[in-house]
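Novice: Structure for this input, please:
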Amino acid sequence: MSEMMMNREPEAVPGSQTGAKTGTKAGRAEKIAPEVKAVPDTVTAAFEDFMEAFESFKDVNDRRLGEIEQKLTADVVTRDKMDRINRAMDEQKKVLDQLVLKKARPPLSGRGEQGPDAAEHKAAFEAYMRRGDEGALREIEAKAFSVGTSADGGYLVPAETDSEIGRRVSVVSPMRALSSVRTVSASVLKKPFSTAGLSTGWVAETASRPQTTTNALVELAFPTMELYAMPAATQALLDDAAVDVEDWIASEVDIVFAEQEGDAFIRGDGTNKPKGFLSYTTVADASWTWGSLGYLATGVAGGFAASNPSDLLLNAVYALKAGHRQNASFMMNRKTQGEIRKFKDAQGNYLWRPPATAGEPATLMGYPLAEAEEMPDIAASSLSIAIGDFRAGYLIVDRAGVRILRDPYSAKPYVLFYTTKRVGGGVQNFEAIKLVKFSAS
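Specialist: Purely as a prediction, here's the structure:
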């Protein structure tokens, strides 16, 4: 590689002004990230921009590590470049995630429904949403004897709209995508769980067989709580035949539901909402017992250890049993990921790897990494990193049906659409999730 290529760096971080100059030994201007480009309109273009920024990130971080080895500290300018590229990568990843989400959304407008019954239900629901005409819905649901329809008001969303909201939420909320999801018709799901198996032992051929102890069972309860949204529309908007009312409701509700669910599944207190896994009792993993989540301490309050900081991540991985480790994923927010992105192994390879293709998650030490902004920032005694088999460890309970009640009276001239969904959640296997705590012990 020529000297010119060795000394060449990108010029400006995306989002900053181009043409910023910094001094070099050769007296030439350096670049610190790809040039500012227009917001990409395709997933492929966004992915290419993100990978270009990652290459710049590796170059500057290698220089920072070299300065630390030579001078025991990194140059201020290099650290500043590092922070700016890190922030730029986060912004580009957000753009990429949004484009992948948009691409994943299936179209509405009734093309997914089949059969005369589905078409009849859709037409009746459209009449109810636009004009409040509930006669057709009453006939259809009475004829079907739907167990999801209660006498206290409200009608079930047609199957297509209900599933559309569910699909969008599963993309937005990492917990819903990673965890087990169970649909129930009752208000509470009770699940027995065996915390210890049957005892056994070896015996001689003619020796007596004493009775062994039975396995220990605990009953876990997952009540469903009501999540609601109430978008409003004018009657003029509803009278406009060009407006897809079902798509409008889905777009209004899905992000709100996703944000509320994602927060509750991670840090909800269990009062009128699901209980997040960070709200359970935590203990040092060496003292772990059923009913609590084990954590491993970094040894430093509010930070990683100064030497070999990545060893703790490896210890957290192997704190899981082999069965859970095979299906494990890391979970943290973007700021924590920005710190870990700098870590290398003994051979100089980065532990954090970008997605292989657009739409796939980044990996850390070979395990998928899910970004959840509800995870806390690194601070003293914070539980900022989780790793585990979330499908085995956390259970999300959905009450069947999303319910909509049309209210044209309470906020005239607007028509309110009181949309509700009953959701619960909690830890179902306490040994399947481990935490990293930023504390001395």
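Novice: alpha carbons only for contacts and neighbour counts from here, please
Specialist: Fine.
Novice: so which strand or helix has Pro192?
Specialist: strand 188-196 (DSSP states H and E).
Novice: For that strand, buried residues please.
Specialist: The neighbour-count check on strand 188-196 (16 or more other CA atoms under 10 Å) flags 188-189 as buried.
Novice: Output the contacting helices and strands for the next helix-or-strand element following that strand.
Specialist: As assigned by DSSP H and E, the chain's next helix or strand after strand 188-196 is strand 216-223. Helices and strands touching strand 216-223, as assessed by 3 or more CA pairs under 8 Å, 6 or more residues apart in numbering; DSSP states H and E, comprise strand 188-196, strand 414-427.
Novice: right, and those - which one's nearest Lys93?
Specialist: Proximity to Lys93 (CA to CA) singles out strand 414-427 among the helices and strands packed on strand 216-223, at 28.6 Å.
Novice: Does anything pack onto that closest one? Which helices or strands?
Specialist: Checked by 3+ CA pairs under 8 Å, 6+ apart, strand 414-427 has strand 216-223, strand 225-229, strand 232-234, helix 245-267, strand 394-399, strand 403-407 packed alongside it.
Novice: measure stretch 212-226 end to end?
Specialist: Start-to-end span of stretch 212-226 (CA to CA, to the nearest Å) is 45 Å.
Novice: Okay, buried residues for that stretch please.
Specialist: Buried positions in stretch 212-226, judged by neighbour count with 16+ other CA under 10 Å: 222-225.
Novice: Which members of the residues you listed are the farthest-apart pair?
Specialist: Taking CA to CA, no two of these sit farther apart than Phe222 and Met225, at 9.5 Å.
Novice: picking that back up, please convert the buried residues of stretch 212-226 to CSV, extending it with distance to Leu364.
Specialist: Converted to CSV, the buried residues of stretch 212-226 look like this (distance: CA to CA, whole Å):
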residue, distance to Leu364
Phe222, 32
Pro223, 34
Thr224, 34
Met225, 34
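Novice: Next, the second sequence, to be compared with the first:
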Amino acid sequence: MKIRELKAKRTKLGADAKAIMDVASTAGRNLTPEEEATFDQLLDERDQVDATIDRAQRLLDDERDRLDDDPDEPDGPGNRGGDDQMAAWRSFLVGGRSALTAAQARALNAGNDPDGGFLVAPEQFVQQLLAVVDDLTPLRGLATVQRLTTSESLGVPTRDSDLADAEWTSEVGTGTQDDGLQFGKRELRPHPLAKRVLVSRKLLRVAAIGPEAIVRDRLAYRHATAQENAFMTGDGNQKPLGLFTASADGISTARDVDISTDAATFVNVATGNAADDLIDAKYTLKPQYHPRAQWLFHRLVLASVRKLKDGDGNYVWRPGLATDRPDTILDIPYILSEFAPSTFANNDYVGLLGDFSFYWIVDALQFEVQRLVELYAETNQIGFIGRAEVDAMPVLEEPFVRLQSNDVVP
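Specialist: Sure thing, here's the model as predicted:
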């Protein structure tokens, strides 16, 4: 099925789900068990279509990259200034350092390390790796991403306190002196991140896709999950400071809003109490942030949010009927992360609303790969260790509101 047909199917599934919801809303009642089952089935099927669209798009991108790297194809974006280096990189992945000519080894050498096997991936490979990371970790695509090229850390100036309002005074008056304007700094220092992947020698030799794609995809996935986990719940100790970690250096408990739960789901779905809490959370965030704000939930939490109604009996969740109009909760779109909190115990965090451009990610310049040959010779495999350096944190807490479970049932 073509991507265009998949998108049309997605739109129809969303429209069918909305029709079921509208029937119940018009009748002033909740969904019947049969309607709810059909409703959930339609949305699950639409989620599967979304995943299929993403995979199909990724395959198209990989094929486009392959054609760009093909020496028999006309020069394209992937062939300007990088053919020799990418050819050297491919030779290294298949045959190791011994397979490189002297010129190729110089092109990829990361320094004086003749025995360790470290080589620096060419810039094109690094960009492809980060692109895969972007697809797998939604927060990275919304955050502000910086790359360090020379320094070891990035200092972010902050306004810790502001001036009071100006004073009404006379024509010649200047008002009282105000020393309330204070500035501080938050420092992001990339921390090492590493992952090992094993690939069979035969697969590297005969695979239809290039060996760099095999290594890139597996390393990208494992680096992506480690980063996403830290972006959500990292404690800031030799790793990023996560959104769901209460900290004076990131988002403090002053930005927490209670959401009514009963340790398993949101409370009083029929009366909409928890929906009212979400409305309170929305307007705890200043309206200046609303145009770029998004909700962040785990999929299991979203399953409960989809059933919430406001005081007028309207569902707070609305499906997007067009590909350019996402699903919304109280007219604000949302993203899902498998690493966001998913439990409803008292005081657990259950979600977040914010402008994620105020979550900063800092990547070090180089992505290094070490090739291990003898260690896995008995299993006819070659090991690859990918290393990167990443740090991240909220640089301002005001653009975020964190939702905290409040168990209201005795």
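Novice: Tell me how the two chains score on TM-score.
Specialist: TM-score of the superposed chains, computed with TM-score structural alignment, normalised by the length of structure 2, equals 0.81; 381 aligned residues with a CA RMSD of 3.2 Å.
Novice: could the helices and strands packed on strand 216-223 of structure 1 go into JSON lines alongside distance to Ser180 of structure 1?
Specialist: Shown next, in JSON lines, are these (distance: least, CA to CA, whole Å):
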{"stretch": "strand 188-196", "distance to Ser180 of structure 1": "13"}
{"stretch": "strand 414-427", "distance to Ser180 of structure 1": "10"}
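Novice: give the contact list for the closest residue to Ala301 of structure 1 other than its chain neighbours.
Specialist: Spatial nearest neighbour of Ala301 of structure 1, chain neighbours left out: Ser439 (3.9 Å); criterion: CA to CA, 6 or more residues apart in numbering. Counting by CA atoms under 8 Å, 6 or more residues apart in numbering, Ser439 of structure 1 touches 297-303, 380-382.
Novice: Which of those are buried, as a PyMOL select command?
Specialist: Written as a PyMOL command, the selection of buried residues from those, which uses 16+ other CA under 10 Å, is:
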select buried, resi 297+298+299+300+301+302+303+381+382
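Novice: Would you point out the most distant pair within the contacts of Ser439 of structure 1?
Specialist: The two members of the contacts of Ser439 of structure 1 with the most space between them (CA to CA) are Gly299 and Ser382, at 12.4 Å.
Novice: Can you work out which residues contact both of those two?
Specialist: Joint contacts of Gly299 of structure 1 and Ser382 (CA under 8 Å, 6+ apart) are 438-439.
Novice: now the angle from the lengthiest helix in structure 2 to helix 211-233?
Specialist: Longest helix in structure 2 by number of residues (criterion: DSSP state H): helix 33-69. Inter-element angle recorded for helix 33-69 of structure 2 and helix 211-233: 140 degrees (by axes from the mean of the first three to the mean of the last three CA atoms, to 10 degrees).
Novice: which residues are common contacts for Phe222 and Met225 of structure 1?
Specialist: Gly424.
Novice: And Arg315 of structure 1, what's its match in structure 2?
Specialist: You called it Arg, but residue 315 of structure 1 is Asn. Correspondence of Asn315 of structure 1 to structure 2, assessed by TM-score structural alignment: Asp280.
Novice: how about Val301 of structure 2, what's its partner in structure 1?
Specialist: With TM-score structural alignment as the criterion, Val301 of structure 2 lines up with Thr336 in structure 1.
Novice: Confirm that match sits in a strand?
Specialist: No. Counting by DSSP: H, G, I helix; E, B strand; the rest coil, Thr336 of structure 1 is not part of a strand but helix.
Novice: Now do it: how many residues are near it, please.
Specialist: As a burial measure, Thr336 of structure 1 scores 18 neighbours (other CA atoms under 10 Å).
Novice: Stretch 388-407 of structure 2: end-to-end distance?
Specialist: End-to-end distance for stretch 388-407 of structure 2: 41 Å, by CA to CA.
Novice: Then stretch 341-354 of structure 2?
Specialist: OK, stretch 341-354 of structure 2 end separation, CA to CA: 16 Å.
Novice: Is Leu139 of structure 2 part of a helix or strand, or is it coil?
Specialist: Classified using three-state DSSP, Leu139 of structure 2 is helix.
Novice: Roughly how far does the corresponding residue of structure 1 for it sit from Asp41 of structure 1?
Specialist: When structure 1 is aligned by TM-score structural alignment, Leu139 of structure 2 is paired with Met175. Going from Met175 of structure 1 to Asp41 of structure 1 by CA to CA gives 28 Å.
Novice: Wait, Glu338 of structure 2 touches Arg299, no?
Specialist: Yes. Here Glu338 of structure 2 reaches Arg299: they are 7.1 Å apart, a contact under CA atoms under 8 Å.
Novice: circling back: counterpart of the residue nearest to Ala301 of structure 1 over in structure 2?
Specialist: Per TM-score structural alignment, the equivalent position to Ser439 of structure 1 in structure 2 is Asn406.
Novice: where's its match, which helix or strand?
Specialist: Assigned by DSSP H and E, Asn406 of structure 2 belongs to strand 400-407.
Novice: tilt between that strand and strand 381-394?
Specialist: Using the same axes, to 10 degrees: strand 400-407 of structure 2 against strand 381-394 is 90 degrees.
Novice: Can you state the mean residue-to-residue distance of strand 400-407 of structure 2 versus structure 1?
Specialist: Once superposed with structure 1, the aligned residues differ from strand 400-407 of structure 2 by a mean of 1.6 Å; criterion: mean CA distance after the TM-score superposition for structure 1.
Novice: any idea of the angle that strand forms with strand 359-363?
Specialist: 110 degrees.
Novice: Could you find the counterpart of Ser170 of structure 2 in structure 1?
Specialist: In structure 1, Ser170 of structure 2 lands on Ala204 (TM-score structural alignment).
Novice: And the helices and strands packed on strand 414-427 of structure 1: which comes nearest Val100 of structure 1?
Specialist: helix 245-267 (15.1 Å).
Novice: Relative to structure 2, what is the average displacement of the closest one?
Specialist: Mean deviation for helix 245-267 of structure 1: 1.6 Å (mean CA distance after the TM-score superposition for structure 1).
Novice: quick one on the thing from earlier: would you tell me which of the helices and strands packed on strand 216-223 of structure 1 gets closest to Thr214 of structure 1?
Specialist: Proximity to Thr214 of structure 1, assessed across those by CA to CA, is greatest for strand 188-196 (8.7 Å).
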